[in-house]
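Colleague: Mind looking at a prediction? Sequence and model below.
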Amino acid sequence: MNLYRSVRAVAESTGDGSGAIDWDAVAEAAQASVEPGSLSLTPAEREGYATDVRDARRRLRSVGEVEFEVPPTIEIQNRHHWIDANIETFERVMRPIEEHGTTVLPGVTRVVNTGTMAFVLSFLAKHVLGQYDPLLLADGDEDHGLYFVHPNIVRVSELLDVDYPRFRRWIAFHEVAHAAEFGAAPWLSGHLESRMERGLDALAAGDLDREAFSDLDVAMTAVEGYAELLMDRAFDDEYADLRAKLDARRQGGGPLARLVRRLLGLGLKRRQYERGARFFRVVADARGVGAASRVWDRPENLPTSAELDDPSRWLRRVDP
């Protein structure tokens, strides 16, 4: 880790470049502030990742009664690789605000914005275990990606004192469950994009589109909750200890880590996991996992906010 290089990269973003954020400086500063981690995998470990993904696809298709393929791009990454893979995502999401936002002191604001984005990416790079990337707001026909941040998976398995191959496999089931959602629902990316674009455009204009963000929150709660259900029902080993320890980790950490999670909205994501998982557990217990998978048949099948808290209403509407 080179803190001096990180600070210098942010400070030099006061140059003549256009835009409210210097994304090249973001990448350099984020990578300078976090160790990349080792990618010295044995052949058995590499084969283990491939087997985990292959088995997860087979099990999830069977248990969830959904048809999907895993992305052609599957990468075992270190933390710097993950930052590189996500710079474009962050840039796409921030583009409406960059294009329409105004500022009185553009040089100073550019430094602050650049430093903020670098901090966010470096923090996430140290904590993300796996990622299914649906390439929201991307132009063209780029392939979705499936990433595993190997140094984080190894480190967290040690911190939680759990068997590394079993933990790695459980993470693979979670990320492939996200691939199942987007594969089973070709409309889902466009649905999320439209709400995201509406909300960001409103923010860039100095307004708040509550309906767009509410719709986005409900859809993401369904996405996270269904993945939790499907990974647990399809996983072919014991997982209760993994679930308990990982949930404790999501809520734990020091005061600074908890503050950062709150500022980044990671507490909201945890609530989405919990609220969505409760909804889908009730549905699956009542009608089976296949009935829960009907949420992806069409956009109208997404639960409303009220239905998330009262799954019986959703069942009466969608699966009477």
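Modeller: Thanks, I have it. Numbers count the residues shown, from 1 in each chain.
Colleague: Please count neighbours and contacts with C-alpha atoms only from this point.
Modeller: Fine.
Colleague: can you map out the strands along the stretch 101-250 of the chain?
Modeller: 130-133, 145-149 (DSSP state E, counting those that start in this stretch).
Colleague: and of these, who's closest to residue 295?
Modeller: Nearest to residue 295, of all the strands of the stretch 101-250 of the chain, is strand 130-133, at 19.3 Å by CA to CA.
Colleague: List the buried residues in the closest one.
Modeller: Neighbour-count burial for strand 130-133, counted by 16 or more other CA atoms under 10 Å, picks out 130-133.
Colleague: Contacts made by that strand with the rest, please.
Modeller: If you take CA atoms under 8 Å, 6 or more residues apart in numbering as the criterion, strand 130-133 is touched by 144-149, 171-172, 175-176, 178-179.
Colleague: Turn the residues you listed into TSV, including distance to residue 246.
Modeller: Listed next are the contacts of strand 130-133 as TSV, based on distance: CA to CA, whole Å:
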residue	distance to residue 246
144	26
145	24
146	21
147	19
148	17
149	16
171	11
172	15
175	15
176	18
178	18
179	21
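Colleague: Would you show me how to pick out the buried ones of the residues you listed in ChimeraX?
Modeller: Buried members of the contacts of strand 130-133, defined by 16+ other CA under 10 Å, are picked up in ChimeraX with:
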select :144,145,146,147,148,149,171,172,175,176,178,179
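Colleague: want to compare, so here's the second one:
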Amino acid sequence: MLGGGGQIDPAQFERLTGMPLDPAMMAMVQQQLRGAMAAGDGIPWGVAEQQALQLARTGDLSVTDGDRVDLDGALTLANLWLSEATVISELAQTPRIITRAEWVSATLPVWQEFAEPVATSITDALTRTLAEQAPEELKPLLQGAGKVMRSLGGSLFATQLGQVVGQLSTEVISGGDVGIPVMPAGEAAILPQNFADFGRDLDIADDQLALAVAVRELAHARLFRHAKWLRLHVLSQVTEFARGIDVDTDALEDLASRFDPSRPDELRTALESGALLPEHTEAQRAALARLESLLATVEGWVDVVTEDATARLPKAAAISETVRRRRAAGGPAEQALASLVGLELRPRRLREAAAMWRAITEAVGVDARDSLWDYADFMPSSEDIDDPSRIIDSLRRRALGADAPETELDELDDAIARILAGEESSDPRTDLDADGDSDRDQNDDSEADGGAPDGPVR
């Protein structure tokens, strides 16, 4: 059948398998199996791209010159406002106005990066289950079927990922809208098609909304360009979580035992619902907690900077609350991604993180606040989100130029207090003799008697 040289009688195939197949369906099955054999053992990411682009190109694809002019103007003004709210420098590349299809092409490599461990787990589980569950008399016939199952499983997962990313392209309004850095480093972009849908039911003027969205997108892109370590930090956390994902073989075997060939959508539904993904392990829960804290820290900073930069807008507070609720709720595509990969991208501590950044800004100012992004070791932790007093104290000491350890600083403060209280000489270089009198006092006495002091004058 896979060689294509012979023909299979659909009636005979139906008697052997109980599957009602007409000639057209048989031809489609043969074509899919040949494609799977030719794909090799890897995940056919080209299938994911085709599916995503197909969904991204549905509907109204036009981006008018008027849309570009309006959003370009908003991005230009947003850049000026943002420079007043943060000391993090401007982008080297001009922000872009892109279509949904362009967003798919730009971001798909990142989606592949953290989805690949899950796809590998699924295809390995399919192959392993086939080898373990097949009857002994059929195992010699199925020795070469592992490659087919691996290719079919990979193709199925790639198709599902493509549909999720394609659906996401119809929901996101900017490059950084999903929270993780899916756009190339240092690039910012707005999707005018989705921006129009986002503002359609809001009682907010389009120019105000465009400015707020532009400021948020530029703040997100500036941050990841400035803190070059941050992008790798986020993606490594995502990858660490994804590599721990396995497939629930019991659920897979249960699905196989009741699988109805006349309902092939059942396997796809199981993938979409997350039924094949087991409960998170302890290591995964720890990785997920770190990732959620990291994403909340990033989004909280973006929230505070955007709020400060857009303070001139009459409805700035309403826009901020709308965006915050949208970020917290997510969309259907992100929910599908959570089911497919097991990863929730929406930070749950967004408000607490924003409150921390606001407290830091009011306590030490913008310059000290933004210096926390210079090195990974400076970044606030989950404990700092709960209580920012420690990091505020640290920034205040740095602002005073006191880089010594805290114990040394305390000793210095105590010494200064004793000097001011008259407990010690103001000159720390003064030596004391055995009687407790200083050399300087002895020299002064000698000079008063007309004699020269013994030894060199200090």
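Modeller: Looks like it came in fine. Quick caveat: nothing in here was measured; it's all calculated off a predicted structure.
Colleague: on that earlier part again, make JSON lines out of the strands of the stretch 101-250 of structure 1 and add distance to residue 208 of structure 1.
Modeller: Formatted as JSON lines, those follow (distance: least, CA to CA, whole Å):
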{"stretch": "strand 130-133", "distance to residue 208 of structure 1": "26"}
{"stretch": "strand 145-149", "distance to residue 208 of structure 1": "31"}
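Colleague: Out of the buried residues of strand 130-133 of structure 1, which is nearest to residue 258 of structure 1?
Modeller: residue 130 (20.6 Å).
Colleague: What's the match for the closest one in structure 2?
Modeller: Correspondence of residue 130 of structure 1 to structure 2, assessed by TM-score structural alignment: residue 174.
Colleague: Could you find the closest non-adjacent residue to that match?
Modeller: Closest residue in space to residue 174 of structure 2, ignoring its immediate chain neighbours: residue 190 at 4.2 Å, by CA to CA, 6 or more residues apart in numbering.
Colleague: Next, the contact list for the one you found, please.
Modeller: Residues counted as contacts of residue 190 of structure 2 (CA under 8 Å, 6+ apart) are 71, 96-98, 173-175, 214, 217.
Colleague: Please repeat the previous calculation with a cut-off of 10 Å.
Modeller: Neighbouring residues of residue 190 of structure 2 by CA atoms under 10 Å, 6 or more residues apart in numbering: 68, 71-72, 75, 95-100, 103, 172-177, 210, 213-214, 217-218.
Colleague: can you tell me how far the match of residue 130 of structure 1 sits from residue 298 of structure 2?
Modeller: As defined by CA to CA, to the nearest Å, residue 174 of structure 2 lies at a distance of 16 Å from residue 298 of structure 2.
Colleague: Over to residue 246 of structure 2?
Modeller: Computed as CA to CA, the residue 246 of structure 2 to residue 298 of structure 2 distance reads 29 Å.
Colleague: of these two, who's got more company?
Modeller: residue 298 (25 against 21; other CA atoms under 10 Å).
Colleague: In contact with that one, which residues are there?
Modeller: Neighbours of residue 298 of structure 2 in contact, by CA under 10 Å, 6+ apart: 179-180, 220, 223-224, 230, 234, 292, 347, 350, 353-354, 357, 373, 379.
Colleague: Can you tell me what it aligns to in structure 1?
Modeller: Checking TM-score structural alignment: residue 298 of structure 2 goes with residue 223.
Colleague: now residue 111 of structure 2
Modeller: Aligned counterpart of residue 111 of structure 2 in structure 1: residue 90 (TM-score structural alignment).
Colleague: In this structure that match contacts residue 23, no?
Modeller: Yes: counting by CA atoms under 10 Å, residue 23 is a contact partner of residue 90 of structure 1 at 9.2 Å.
Colleague: For the stretch 101-250 of structure 1, just list every one of the helices.
Modeller: For the stretch 101-250 of structure 1, helices defined by DSSP state H, counting those that start in this stretch occupy the ranges 106-125, 150-160, 164-184, 188-204, 210-234, 240-251.
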